[in-house]
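Trainee: quick check, what structure comes out for this input:
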Amino acid sequence: MKKLGTLFILALAALTVYSCKQEKKAANFLPGSTGSENSLMVVMDNSLWQGEVGEKVREVFAAPAVSLMPEQAILTLTQIPPEVFKGATTHARSVLFVQKDTLTIAHVKRDVYADPQNIAVVKGKTNAEIVAGIEKIGKEAITAFKAVEIAAVQERFNRSLSKETAIEDELGVKLTLPSVYRVGKQEKNFVWVDRQIPKGNMNIIAYSIPEKTFTSDSTFVQDIVKLRDSIGKKYVPGPDAGTYMMTEKAFAPYVFPAEIGGRKAAEVRGIWEINGYPMAGPFLMYIINDKPNKRKLVLEGFTFAPNTQKRDYMFELEAVLKTLEFSNETEMASK
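Mentor: From the prediction side, this is the model:
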């Protein structure tokens, strides 16, 4: 009897292992997701799209992105009815599925039809319930969509990587840079890399500041502006003598909590301008608490592209900055 019991346990264990392998194998067969950067496929009946439900979807998921000029939505929406959502259409990277149903649910599902993929599902018995579900899930869904879009952009970087080491040499950190970026300026504790784009350029600057910088929460935004303006005056000249990059005077930057490279940080979004010259554009800045190295690390991306939509340019810069890795803490801490 003991022998039979042992055989039964071994058979059950083997079956469990086989089932797990089969599940993993099936998961690995998911096709790769598709879609343009920052695009969202909205699956819902045309009647819902044309009414109050569609208005709420556009209000939440196509809201203006922060600090872009000209104004541009955070996501580009493409609506299709449910009967069209089949075959290759289901491989879209970011999907919002909205439907009238006997159930009332609002949640985000991962890798259902493709990998990577996020599908936000909102169902309700009435329009009011669906609208409430969209409001409830909106922030979580946008965060999920943005994460999968960032990952897709970062994956694209791997096709052709830069061999530049200036940022690591000066600051002891690594960024995954596409090969199109070039070092434009390298000085002690300051690096500027950029790439050319139609009608302009995309830029990243990196430097460190003392750990005790920004001691007052009440003046945090003003102190950020002072820092940016001083760095711009010292390192980022404008086209004419005496001109330099500064923070747009008419618009205070937006500040959000963030985490970059495993460190707590402040995310700052705003508009830059050239002091004394008609040039301006959006910037994204991360101020990172690098306690192991007893400093604050500052990474900033900014774009110059007149009369051009800049959302995807800024999104690429964000994706680059979010590849941050601290490569040599001991050496930097001892400097």
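
Trainee: please count neighbours and contacts with C-alpha atoms only from this point.
Mentor: Noted.

Trainee: number of nearby residues for the closest residue to residue 276 other than its chain neighbours?
Mentor: Leaving aside its sequence neighbours, residue 276 sits nearest to residue 243 (CA to CA, 6 or more residues apart in numbering; 5.8 Å). For residue 243, the count of nearby residues is 16 (other CA atoms under 10 Å).

Trainee: so residue 243 sits against residue 275, correct?
Mentor: Yes. Residue 243 lies in contact with residue 275 (CA atoms under 8 Å); the separation is 5.3 Å.

Trainee: the longest helix seen in the chain: which residues count as buried?
Mentor: Ordering each helix of the chain by length in residues (DSSP state H) puts helix 127-157 first. For helix 127-157, burial by neighbour count (16 or more other CA atoms under 10 Å) applies to 127, 129-135, 137-138, 141-142, 144-146, 148-150, 152-154, 157.

Trainee: tell me the helices and strands packed up against the helix or strand that it is followed by.
Mentor: Next helix or strand after helix 127-157 toward the C-terminus (DSSP states H and E): helix 166-171. Under the contact definition 3 or more CA pairs under 8 Å, 6 or more residues apart in numbering; DSSP states H and E, helix 166-171 sits against strand 173-174, strand 182-187, strand 190-197, strand 200-210.

Trainee: could you dump those to a markdown table with mean neighbour count?
Mentor: Putting the helices and strands packed on helix 166-171 into a markdown table (neighbours: other CA atoms under 10 Å) gives the following:
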| stretch | mean neighbour count |
| --- | --- |
| strand 173-174 | 20 |
| strand 182-187 | 15 |
| strand 190-197 | 18 |
| strand 200-210 | 18 |
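
Trainee: looking at those strands, which is nearest to residue 87?
Mentor: strand 190-197 (35.6 Å; CA to CA).

Trainee: to compare against the first, here's another:
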Amino acid sequence: MATKCLKYTISKKVKSLFLPYFLVVVSIVFYSCKEKTEDKPQTSCQINSLAIAVNDQLWSGEIGDSLRKKFAASVDGLPQEEPLFTIQQFPVKLFDTHKNSNTNLILIKKEEKSSYRLVHNKYMNPQNLVVISGKSISEIVNFIEQNGDSLVNIFRETEINRNQDLIRKQLLSDEKIQRKFKVLLDVPETFQYVMEKPNFIWLKKEILSGNTSILIYKVPFKTLLKDDNIVSNIISMRDNIGSKYISGKNKNTSMITEESYAPYFDITVIDKKRAYETKGTWELKGDYMSGSFINYAIMNREKKEFLVIEGFCYAPSTSKRDLMMELEAIIKSVKFL
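Mentor: Alright, predicted model coming up:
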């Protein structure tokens, strides 16, 4: 709850007499407000989870189908289908037992009052609470269809921020990255530098089922803007970097963009700069290794070059959604100096 600020005028005599007491009162007021803000439980639930309070009859019908279509759709750029969110559904009567343990929470009720509300940080910090009510099934479905895409973006942004908060607790020194590329990048200390070249850095983290990696390099404008086919130019750029630096144990192997899957492409903004986002799958030419990648080419107009930061994973026996989100969170932490 915000504290109202009051304008006041104090004479010099009264000011000297009451100022110490006034300061004490002000301190107590601000401390109380701080306590109220901080006494909400901090989010600790699973990354990319979504809790939905809706009665079983509605969940098994058209409303449930609409929710699954929006929030359990496949993540772009992964070799196997994985849902955007891991969904837990429970009846409305159990809402109070779940409201303090879920970051992304949807409450759906069929009642006479029709409404749609998005509330932030009501029971937890952070938290997105969506409350949908309607007189009919079609009315509720309409709310879901109209707002589902924007909610996916809001939920994902919250999860990116949660990842970044976890990453900042134990950071790897980024002095080498600062010196070479003039940027700050939050990389967890679980990563290690495995290759450094004049215009290239490779960091890797070993995991139980494989590894994840971050690549950083720069290319001139003409590399990606030489014609209108930016996606093709990004693929050529990736394959060129892979042939130079990323190889397997066998000779004549190199990392390339897998040709059988068309990559996902979008234009976004990172640190107030235009960026090309490409997601897809990679493979090791001449070998059997493959995995997912997410590539951001960030435009630096002052230097007429792109800073390219890519994350990729090799995890053949496990899901890749959460691994790739951590890499995305690392990349989106970049700050140009």
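
Trainee: tell me how they score on TM after superposing.
Mentor: The pair, once superposed, lands on a TM-score of 0.88 when counted by TM-score structural alignment, normalised by the length of the first structure; 316 aligned residues with a CA RMSD of 2.2 Å.

Trainee: got the helices and strands packed on helix 166-171 of the first structure as CSV, with distance to residue 5 of the first structure columns?
Mentor: Shown next, in CSV, are these (distance: least, CA to CA, whole Å):
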stretch, distance to residue 5 of the first structure
strand 173-174, 56
strand 182-187, 68
strand 190-197, 67
strand 200-210, 65
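
Trainee: for residue 57 of the first structure, find the nearest of those.
Mentor: Nearest of these (CA to CA): strand 200-210, 31.4 Å.

Trainee: after superposition, how close is the closest one to the second structure?
Mentor: Aligned to the second structure and superposed, strand 200-210 of the first structure gives a mean residue distance of 0.4 Å (mean CA distance after the TM-score superposition for the first structure).

Trainee: now do that strand and strand 190-197, the angle between them.
Mentor: 170 degrees (axes from the mean of the first three to the mean of the last three CA atoms, to 10 degrees).

Trainee: list of residues touching strand 200-210 of the first structure?
Mentor: Residues from elsewhere that reach strand 200-210 of the first structure (CA atoms under 8 Å, 6 or more residues apart in numbering): 167, 171, 189-196, 294-306, 313, 317.

Trainee: residues in the second structure aligned with that strand?
Mentor: Alignment note (TM-score structural alignment): strand 200-210 of the first structure is matched to residues 210-220 of the second structure.

Trainee: all helices of the first structure, in order?
Mentor: With helices called from DSSP H, the first structure shows them at 2-28, 46-49, 52-61, 127-157, 166-171, 220-235, 311-321, 329-333.

Trainee: the second structure: matching residues for the fourth one?
Mentor: So that's helix 127-157 of the first structure. Taking TM-score structural alignment, helix 127-157 of the first structure hits residues 137-167 over in the second structure.

Trainee: neighbours around the alignment partner in the first structure of residue 121 of the second structure, how many?
Mentor: In the first structure, the residue matched to residue 121 of the second structure (TM-score structural alignment) is residue 111. Residue 111 of the first structure sits with 17 neighbouring residues when counted by other CA under 10 Å.

Trainee: what's around residue 298 of the first structure, how many residues?
Mentor: Count around residue 298 of the first structure with other CA under 10 Å applied: 19.

Trainee: how far away is it from residue 281 of the first structure?
Mentor: As defined by CA to CA, to the nearest Å, residue 298 of the first structure lies at a distance of 19 Å from residue 281 of the first structure.

Trainee: what do you get for residue 215 of the first structure?
Mentor: Per CA to CA, residue 215 of the first structure is found 29 Å from residue 281 of the first structure.

Trainee: of those two, which one has the most company?
Mentor: Neighbours were counted for residue 215 of the first structure and for residue 281 using other CA under 10 Å; residue 281 has more, 21 against 10.

Trainee: residue contacts, residue 105 of the first structure?
Mentor: 121, 122, 123, 124, 133.

Trainee: mind listing what residue 3 of the first structure touches?
Mentor: Contacts of residue 3 of the first structure by CA under 8 Å, 6+ apart: none found.

Trainee: residue in the second structure matching it?
Mentor: Aligned counterpart of residue 3 of the first structure in the second structure: none (TM-score structural alignment).

Trainee: now swap in residue 176 of the first structure and tell me
Mentor: By TM-score structural alignment, residue 176 of the first structure lines up with residue 186.

Trainee: for its match, grab the count of nearby residues.
Mentor: Neighbour number of residue 186 of the second structure under other CA under 10 Å is 21.

Trainee: how far away is it from residue 170 of the second structure?
Mentor: With CA to CA as the criterion, residue 186 of the second structure and residue 170 of the second structure are 9 Å apart.

Trainee: just residue 55 of the second structure next, same as before
Mentor: According to CA to CA, residue 55 of the second structure stands 42 Å off from residue 170 of the second structure.

Trainee: the more surrounded of the two?
Mentor: Neighbour comparison, residue 55 of the second structure and residue 170: the larger count goes to residue 55, with 19 against 13 (by other CA under 10 Å).

Trainee: spit out the contact partners of the more buried one.
Mentor: 90, 91, 92.

Trainee: might one say that the first one is in contact with residue 58?
Mentor: No. If you go by CA under 8 Å, residue 90 of the second structure and residue 58 don't touch, sitting 11.1 Å apart.

Trainee: hmm, back to that, of the contacts of residue 55 of the second structure, which is the nearest to residue 232 of the second structure?
Mentor: Of those, the one sitting nearest to residue 232 of the second structure (CA to CA) turns out to be residue 90, at 45.6 Å.

Trainee: ok, that closest one - contacts?
Mentor: So residue 90 of the second structure contacts 51, 52, 53, 54, 55, 56 (CA under 8 Å, 6+ apart).

Trainee: of those residues, buried ones?
Mentor: In these, burial by neighbour count holds for 51, 52, 53, 54, 55, counting by 16+ other CA under 10 Å.

Trainee: what do we get in the second structure for residue 232 of the first structure?
Mentor: Alignment note (TM-score structural alignment): residue 232 of the first structure maps to residue 242 of the second structure.

Trainee: show me what contacts its match?
Mentor: Here residue 242 of the second structure is in contact with 254, 255, 256 (criterion: CA under 8 Å, 6+ apart).

Trainee: what residue is smack in the middle of the first structure?
Mentor: residue 150 (4.7 Å; CA atoms, centre = their mean).

Trainee: hang on, the earlier thing: would you mind confirming that the match of residue 121 of the second structure makes contact with residue 94?
Mentor: No. Here residue 111 of the first structure does not reach residue 94: they are 10.0 Å apart, not a contact under CA under 8 Å.
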